[in-house]
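Participant: with the sequence up front, the predicted model follows.
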Amino acid sequence: MAMIENLKYPIGVFVQPSKITDDLIEDWIHVLEVLPERLNDVVKDLSDEQLNTPYRPNGWTVRQLVHHLADSHHHSYTRFKWALTEKSPLIKPYDEKEWSEIFDAKSAPIQLSLDYLKALHSKLVYLLKGLSASDLKKTYLHPDHPNHPVSVAENIAKYAWHGSHHLAHIQALIHRKGW
């Protein structure tokens, strides 16, 4: 069981820091800024067979992970915008497992999502670097946790972790397979 947990969470589960500092915000924004290039560097030379390899037993393929990152970070960008423009809006979640089963996640060229992530993260990072201290405190509500508003600052942390988490899935698979 421990091996599966290590495969699922190669960098550990997300833990929200009790105190969010300006330095942490800056570090997380940098992680988001470099994610598209880091991801591209890791997957650019993989064959279709390698892209269609699950990162763990019963897990998504590398291709599905790349498309999931684009889908998930698209949703995150929208959540940032809602939090910044509405008073603690209730967001609409999406079923990421079902999205990963749609044919495009299983078959589309990864370059589509790599290009999208590059553009999306350019916009996202530009937005995040311009936020004020009061912007960072703005929140949204997730229907799964309606009593815990998620601040913009917390969401930055979550998505910096999320990108690193899935990148580590791919890197660990490449290492295990000796690709």
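Facilitator: Noted; the coordinates are in hand.
Participant: from now on I want contacts and neighbour counts done on CA atoms only, so please keep to that.
Facilitator: OK.
Participant: quick one: the strand ranked longest in the chain to chain centroid distance?
Facilitator: Scanning the chain for the longest strand, with DSSP state E as the assignment, gives strand 145-151. Centroid separation for strand 145-151 versus its chain: 19 Å, with CA atoms, centre = their mean, to the nearest Å.
Participant: before we go on, here's another structure to hold up against the first:
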Amino acid sequence: MEDLEKLRYPIGHFNCPAEISVEDLKDWINVLETLPVRLSNLVSGFSETQLETPYRDGGWTVRQVIHHLADSHHHSYTRFKWALTENRPLIKAYYEKDWSELFDSKTAPIDLSLNYLTALHAKLVYLLKGLSSEDFKKYYIHPEGGINVSVAENLGKYAWHSNHHFAHIKNLVVRKGW
């Protein structure tokens, strides 16, 4: 059996650089820009059985991972907007595990979330490419621990999140020989 930590965090945990460079921002925006196509290409042609396969024992199915990406990135987009338009907004957290157990996350066609991610990421990338260096310093407050999260750090987190879940599915494909 593979190491559970490696299965859960195939690219490791997110570590935000102490100083976020312009190059970091460009790289992270590129990850968000390319995720919808990369993900669609990866899962195109998956059978229902493949979509119902968990990426690890006790983990979400491929279908749930795809719907989770859409749900989570929807929240992220809103967090960006709040941070950019309000003074230190306190965001609302959501219970991603509970959301993944909802009917739509377990049964909806993945094209709903793949198409949504395509549109959402196009809007988000357009927004991010137009931000000033001062905009990237704006932040929101996360209710769990009262942590300040800058727009730049949130960008890094969601670039990591994109690659994290992409790797879950990609590694499953490799392990299963799909």
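Facilitator: Nice, I can see it. Model, not experiment: these values are computed from the prediction.
Participant: which residues in the second structure form strands?
Facilitator: Remark: strands assigned in the second structure by DSSP E are 139-142, 147-150.
Participant: mean per-residue distance, the first one versus the first structure.
Facilitator: If I follow you right, that is strand 139-142 of the second structure. With mean CA distance after the TM-score superposition for the first structure, strand 139-142 of the second structure departs from the first structure by a mean of 0.3 Å once superposed.
Participant: neighbouring contacts of that strand?
Facilitator: Where contact means CA atoms under 8 Å, 6 or more residues apart in numbering, the residues beyond strand 139-142 of the second structure that reach it are 79, 82-84, 87-93, 147-151.
Participant: go with 10 Å
Facilitator: Contacts to strand 139-142 of the second structure, defined as CA atoms under 10 Å, 6 or more residues apart in numbering, come from residues 79-93, 146-154.
Participant: try the last one
Facilitator: With CA under 10 Å, 6+ apart as the contact definition, strand 147-150 of the second structure has outside contacts at 79-80, 83-84, 88-90, 135-142, 155-157.
Participant: equivalent analysis for stretch 3-14 of the first structure, please.
Facilitator: Stretch 3-14 of the first structure has contacts (CA under 10 Å, 6+ apart) with 1-2, 55-57, 59, 157-162, 164-173.
Participant: gap between that stretch and the chain center?
Facilitator: From the chain centre to the centre of stretch 3-14 of the first structure is a distance of 15 Å (CA atoms, centre = their mean).
Participant: how long is stretch 96-113 of the first structure from one end to the other?
Facilitator: Distance across stretch 96-113 of the first structure, first residue to last, is 15 Å (CA to CA, to the nearest Å).
Participant: tell me the buried residues in it?
Facilitator: Within stretch 96-113 of the first structure, the residues that count as buried by 16 or more other CA atoms under 10 Å are Trp99, Ser100, Ala105, Lys106, Ile110, Ser113.
Participant: export the residues you listed as CSV, with columns for distance to Ile25 of the first structure.
Facilitator: Formatted as CSV, the buried residues of stretch 96-113 of the first structure follow (distance: CA to CA, whole Å):
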residue, distance to Ile25 of the first structure
Trp99, 30
Ser100, 30
Ala105, 31
Lys106, 34
Ile110, 29
Ser113, 25
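Participant: out of those, list just those in helices.
Facilitator: Trp99, Ser100, Ala105, Lys106, Ile110, Ser113 (DSSP state H).
Participant: just name the closest of those to Asp27 of the first structure, please.
Facilitator: Nearest to Asp27 of the first structure out of these is Ser113 (CA to CA; 23.9 Å).
Participant: hmm, Val43 and the closest one touching each other?
Facilitator: No - checked against CA atoms under 10 Å, the pair Ser113 of the first structure and Val43 is beyond contact range at 11.7 Å.
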